[in-house]
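[1] The following block contains a protein sequence and its predicted model.
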Amino acid sequence: MQGDKEHIEQSFGLAIKELRQSKNLSQAKLAELGNFNRTFISDLERGVYQPTLFSIFRLAKALEIAPHKIIQRVEELAKQ
């Protein structure tokens, strides 16, 4: 089960990185748009930190997508 948790955490980080890059945003710009520290975005993308539900909603708003699109991408990546 621990391996599953780590795989999902890594998938979440990769999903955020892919979504950010698809919008041509730097980590700093995404952080600014979502009212986060840049290090928070870096930690998310590396799978070091896992966000709260509120943070997922803020990330989605900053990326101009629905929150479920983030989770959907995480699911897709986790299956790989």
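    Received, thanks. Residues are numbered from 1 along each chain as shown.
[2] Only C-alpha atoms from now on, for both contacts and neighbour counts.
    Fine.
[3] Which residue comes closest to the spatially most central residue of the chain once chain neighbours are left out?
    In the chain, the centroid-proximal residue (C-alpha atoms, centre = their mean) is residue 16; its distance is 3.0 Å. Sequence neighbours aside, residue 45 is the residue nearest to residue 16 in space, at 6.2 Å (criterion: C-alpha to C-alpha, 6 or more residues apart in numbering).
[4] cool, residue 61 as well?
    Counting by C-alpha to C-alpha, 6+ apart, residue 61 lies nearest to residue 34, which is 7.2 Å off, once chain neighbours are set aside.
[5] Distance of the one you found relative to residue 53?
    Per C-alpha to C-alpha, to the nearest Å, residue 34 is found 14 Å from residue 53.
[6] ok, structure two:
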Amino acid sequence: MSFRPSSAPKPGRPKGVKSLDPAIAKVFGTALQERRLAAGMSQEFLALTSGIERSYLSRLERGVSQPTLLAMLKLAKGLGCETFELLQQAEKAFMRRRVTARTR
């Protein structure tokens, strides 16, 4: 039995906080789709070579879902690129948004 003081924060995400950032998910999905198409791959082929579900890949490309770290690693391997290459555009969009928010 574990002991947690009553003043300790509850585990997990606080109420009302969402983990999906639609703008960043959309940027990542677009970058993923562009890289897949540039490689001449179908969603089915990339899903097969990456070991992920095609429907999950579709949700990622549409920006409906955000990838897990494991999914990003598998996708990068399937595309024959480094993981950071998949994240570059999303990171730039995130940093631009943070700078814009600070200057307001």
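    Perfect, I can see it now. Since the structure is predicted, the reported quantities are computational estimates derived from the model, not experimental observations.
[7] Which secondary structure element is home to whatever residue of the second structure lines up with the residue nearest to the centre of the first structure?
    Counting by TM-score structural alignment, residue 16 of the first structure corresponds to residue 32 in the second structure. Using DSSP states H and E, residue 32 of the second structure falls within helix 22-38.
[8] mean shift of that helix relative to the first structure?
    Compared with the first structure after fitting, helix 22-38 of the second structure deviates on average by 0.6 Å (mean C-alpha distance after the TM-score superposition for the first structure).
[9] helix or strand right after that helix?
    helix 43-50.
[10] Looking only at the next helix or strand after that following helix, what residues are buried by neighbour count?
    Following helix 43-50 of the second structure in sequence order, the next helix or strand is helix 54-62 (DSSP H and E). If you call a residue buried by 16 or more other C-alpha atoms under 10 Å, then helix 54-62 of the second structure has these buried ones: 54, 56, 57, 58, 59, 60, 61, 62.
[11] Now for the fifth one: which residues touch it?
    Contact criterion C-alpha atoms under 8 Å, 6 or more residues apart in numbering gives residue 65 as the residues in contact with residue 59 of the second structure.
[12] Just tell me what it corresponds to in the first structure.
    With TM-score structural alignment as the criterion, residue 59 of the second structure matches residue 43.
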